[in-house]
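Student: missing the sequence, but the structure's below:
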């Protein structure tokens, strides 16, 4: 049974606004450095694009290894001591870390900086647990959709700004990212209330829950969650084809520099934000979680295939809306998982999911970057620069097959449609000043439905 939801107060409204802003600012900070980090690596090693691809994959692997190790630690700490402290310390750590990366003259110090970023960025799971604390289960798909919109807003501005700043200096975006993270810490220090009262916390900190493999045991206790978590893992693994190769692939195949990459990533953020903030809320009441998942995954497959097989840039750009439409699957899948887990284990669940994403990040960047380097080299079995995206499409086909099995066995308790719409509309009103949404328009809700 879920604990009673926290009553709506001005503190709650400020808390929801803060979570939206903190995710948006974090994504803005990360987005700013995306167009320039590979070019900074090229500058520091003085090597070729293929060599930079391998080094960049190593950076990404370390980043995700740190997330894999520390996400369950943060999740378990937040279940024991509350969410606020974990989120604030992470924001402060990111700000300091970006400063270190901005001034580093050597590659090894940049590598250490990326590892520290991975530790601090594990707080994304705590932000998700915060939402699960204060939003009743029938409205969580809408709330996670709003967070997805925050990702989109940050990603619209971040890469475009990073590409613009990178035109003057590849290090300038790191300074701006540091300022954003430190501003986020200051904002949260004065605004953010605690979402997890003492009576809902775990009684002690359990290291068996805090280690990444112990946290994953939680998923095995809930068979439907385990199947959906497998889908979640495959989606994240496929996404690392973008993280590992997007900048260097578009440079190699289309001749794009930091500015072009920044603007196209801003287009990705715009499309993603529209999907999360508009399409999710419009389609969820009509289709429900199950159908949303099964629509989003195939559309994402089309996007990856267009990325991997397009020989001209305009066809590549055509794949962006399809890829972003895959975002239709995320909020309902995450909402279904939170509904299956006890309230006092929400932090562990989000920590375990972040660990899965991090586990994908440990293997994904090296896999995709080395495939990219191989298939553009003189020893390539075939000249196929987009091999990483083709493999990502195949992974998502597998995810769709598993999802079609998993969601048949997930029980969704019915709830009154009218009261749900009114409650979700209230949530929209709390977030609308920041998300740019209309308070009078109801956010989506997960209506009971038959299996597809």
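Tutor: Alright, I've got the coordinates. All values reported here derive from a predicted model rather than from experimental measurement. Numbering: from 1, shown residues only.
Student: CA only for contacts and neighbour counts going forward, please
Tutor: Will do.
Student: buried sites along the host helix or strand of residue 236?
Tutor: Residue 236 is located in helix 223-254, with elements delineated by DSSP states H and E. By 16 or more other CA atoms under 10 Å, the buried positions in helix 223-254 come out as 224-251.
Student: what are the contacting residues of the helix or strand following it?
Tutor: Remark: after helix 223-254, the chain's next helix or strand is helix 258-274, criterion DSSP H and E. The contact list for helix 258-274, computed with CA atoms under 8 Å, 6 or more residues apart in numbering, reads 34-36, 148-164, 166-167, 247, 250, 317, 320-321, 324-325, 327.
Student: what subset of the residues you listed is buried?
Tutor: By 16+ other CA under 10 Å, the contacts of helix 258-274 give 34-36, 148-164, 166, 247, 250, 317, 320-321, 324-325, 327 as buried.
Student: of the residues you listed, which belong to helices?
Tutor: 148-164, 166, 247, 250, 317, 320-321, 324-325 (DSSP state H).
Student: what's near enough to touch the most centrally placed residue in the chain?
Tutor: Centroid check for the chain by CA atoms, centre = their mean gives residue 151 as the closest residue, at 7.3 Å. Contacts of residue 151 were listed using CA under 8 Å, 6+ apart, and they are 23-24, 27, 269, 273.
Student: what's around the closest residue to residue 239 other than its chain neighbours, how many residues?
Tutor: Once flanking residues are discounted, residue 239 sits nearest to residue 392: 7.2 Å by CA to CA, 6 or more residues apart in numbering. Neighbourhood size, residue 392 [other CA atoms under 10 Å]: 26.
Student: same question, residue 336
Tutor: 24.
Student: ok, and here's another one to check against it:
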């Protein structure tokens, strides 16, 4: 009887997992702000998850060698489910952090799925198999953020409940579609390459140092880290940036010295003691400030509060709520699918990998600079298009170059280090950007990833050419 391929169940499992994850991407910052978090604290949610996953993923990978991929995948998915439920039921900021920590300490869904495929496919078929995971990721990133933004219209907790439901579905798929594995004691020792994505321990400094000392491989790892840092800074802070840059009426910028603030409640009253003065819940307006009365209404007072004669009600468009941020990520994901689904191979053949990496860093840096000066929706869409090309090129091409330079029997460790570098970037970049947004330095926030991408361009330009593999550190047993 022909053995059933694991590709379809793995595809479905990864797709459902990624959908659940991407649904909450546009919402975490807004959700944290709901509980009084500053931009710095809100972006730290990303870093907390990265720290936990950096420590736990190698441990989960090692345990999966002993008890089986399927069993550890179920445990990892259960942790994700618990994390989403904690987020949905949160009533204070500490519960939001606990939800992210729960998800982080059981992180490993993707690396376990990759390892499962590596165990159950022949070496010559693995590139195609991993491509299936890439397609699942692309579809998830294309539809997840938009779905999350739409669900947020019914309450910020709703997307987290839906994500939890998808996590439960992924557990069901794993339990029913993946076959039970051979008991560990009967598994023959592997003499081939280490499963893709196997990471060294978080504190295995010696291994990281050894690989970084290799001329071309070390340079490629630095490029990957710089790309990941810039991308993480952008993705973690964009919602907070857009909320502050675009969620006010232009009139608020034209006459900042002649506006007053309404506080506490949406009910407007006129004071009989001070004729013409607008009160809110019995309190007079404070001169020089403004107030958003509702989701699409701003009340602006054009005279000092003590001399108010009237107030003008303006209908303000808020183009960057959670809904619109989700749609923006969806647009970027769609462009990424077009690029990685069919164009990237042709571009590599036409221009070569080195030129594409250089062009990718230039495009990313240009997009981030333009974002700093963007004040219209059309400008943001232009930025999204340029960044989709830059970031869509950099990740697969740099990863491809790493696999070409690393030894044939080092692929698992080589790619695992890339994953760890991505986690390190997610630890450092979000709070860096969050601190700048916290101080209202919106242009500075955009220039940080632009500068990092520019450094990436310089490093790529100085990287020695060549596709030959560097000498391996050790041979397989």
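Tutor: Nice, I can see it. Remember, it's a predicted structure, so these values are computed and weren't measured experimentally.
Student: what TM-score comes out when they're superposed?
Tutor: TM-score for the superposed pair, counting by TM-score structural alignment, normalised by the length of structure 1: 0.76. Supporting figures: 385 aligned residues with a CA RMSD of 3.2 Å.
Student: aligned to residue 286 of structure 2, what sits in structure 1?
Tutor: The criterion is TM-score structural alignment: under it, residue 286 of structure 2 has no aligned partner in structure 1.
Student: hmm, residue 286 of structure 2 is touching residue 260, no?
Tutor: Yes: counting by CA atoms under 8 Å, residue 286 of structure 2 touches residue 260, with 5.4 Å between them.
Student: for the contacts of residue 151 of structure 1, which pairs are in contact in structure 2 too?
Tutor: Retained in structure 2 by both residues aligned by TM-score structural alignment, their matches' CA atoms under 8 Å are the following of those: 23-24, 27.
Student: inside helices: which ones of those residues?
Tutor: Using DSSP H, the members of those that fall in helices are 23-24, 27.
Student: adding distance to residue 349 of structure 1 and neighbour count, write these out as a markdown table.
Tutor: Listed next are those as a markdown table, based on distance: CA to CA, whole Å; neighbours: other CA atoms under 10 Å:
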| residue | distance to residue 349 of structure 1 | neighbour count |
| --- | --- | --- |
| 23 | 19 | 24 |
| 24 | 22 | 26 |
| 27 | 22 | 24 |
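Student: for those, which one is nearest residue 190 of structure 1?
Tutor: Residue 190 of structure 1 has its nearest neighbour among these in residue 23, at 16.8 Å by CA to CA.
Student: dump the residue contacts of the residue mapped onto that closest one from structure 2.
Tutor: The criterion is TM-score structural alignment: under it, residue 23 of structure 1 has residue 14 as its aligned partner in structure 2. When contacts are counted by CA under 8 Å, 6+ apart, residue 14 of structure 2 is found next to 109-110, 113, 133, 136-137, 170.
Student: including distance to residue 74 of structure 2, could those go into TSV?
Tutor: Formatted as TSV, those follow (distance: CA to CA, whole Å):
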residue	distance to residue 74 of structure 2
109	9
110	12
113	11
133	18
136	19
137	19
170	9
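Student: highest neighbour count among those?
Tutor: In terms of neighbour count, residue 170 stands highest of those at 27 neighbours, by other CA under 10 Å.
Student: what residue of structure 1 matches up with that residue?
Tutor: Per TM-score structural alignment, the equivalent position to residue 170 of structure 2 in structure 1 is residue 184.
Student: one more: residue 97 of structure 2?
Tutor: Using TM-score structural alignment, residue 97 of structure 2 pairs with residue 111 in structure 1.
Student: go on, residue 455 of structure 2?
Tutor: In structure 1, residue 455 of structure 2 lands on residue 398 (TM-score structural alignment).
Student: which residues touch its match?
Tutor: Residue 398 of structure 1 sits next to residue 234 when contact means CA under 8 Å, 6+ apart.
Student: what's the answer for residue 97 of structure 2, then?
Tutor: 45, 48.
Student: one more pass at 7 Å, please.
Tutor: Contact analysis of residue 97 of structure 2 by CA atoms under 7 Å, 6 or more residues apart in numbering lists residue 45.
Student: so it is in which element?
Tutor: Using DSSP H and E, residue 97 of structure 2 sits within helix 93-105.
Student: give me the mean distance between that helix and structure 1.
Tutor: Using mean CA distance after the TM-score superposition for structure 1, helix 93-105 of structure 2 ends up 1.4 Å from its aligned counterpart in structure 1, as a mean over the superposed pairs.
Student: what of stretch 69-82 of structure 2?
Tutor: Looks like 2.6 Å for stretch 69-82 of structure 2 (mean CA distance after the TM-score superposition for structure 1).
Student: report the buried residues of that stretch.
Tutor: Buried, per 16+ other CA under 10 Å, within stretch 69-82 of structure 2: 69-70, 72-82.
Student: give me the contact list for it.
Tutor: Contacts for stretch 69-82 of structure 2 (CA under 7 Å, 6+ apart): 64, 102-103, 106-109, 112, 116, 164, 167-168, 171, 174.
Student: ok, the residue lying closest to residue 15 of structure 2 once chain neighbours are set aside - contacts?
Tutor: Nearest non-adjacent residue to residue 15 of structure 2, counting by CA to CA, 6+ apart: residue 136, 4.8 Å away. Applying CA under 7 Å, 6+ apart, we find residue 136 of structure 2 in contact with 11, 14-15.
Student: could you export the residues you listed to JSON lines, including columns for distance to residue 33 of structure 2?
Tutor: Listed next are the contacts of residue 136 of structure 2 as JSON lines, based on distance: CA to CA, whole Å:
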{"residue": "11", "distance to residue 33 of structure 2": "35"}
{"residue": "14", "distance to residue 33 of structure 2": "30"}
{"residue": "15", "distance to residue 33 of structure 2": "29"}
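Student: show me where the stretch 151-300 of structure 2 has strands.
Tutor: Using DSSP state E, counting those that start in this stretch, the strands of the stretch 151-300 of structure 2 run over residues 260-261, 268-270, 278-280, 283-284, 286-287, 291-294, 297-301.
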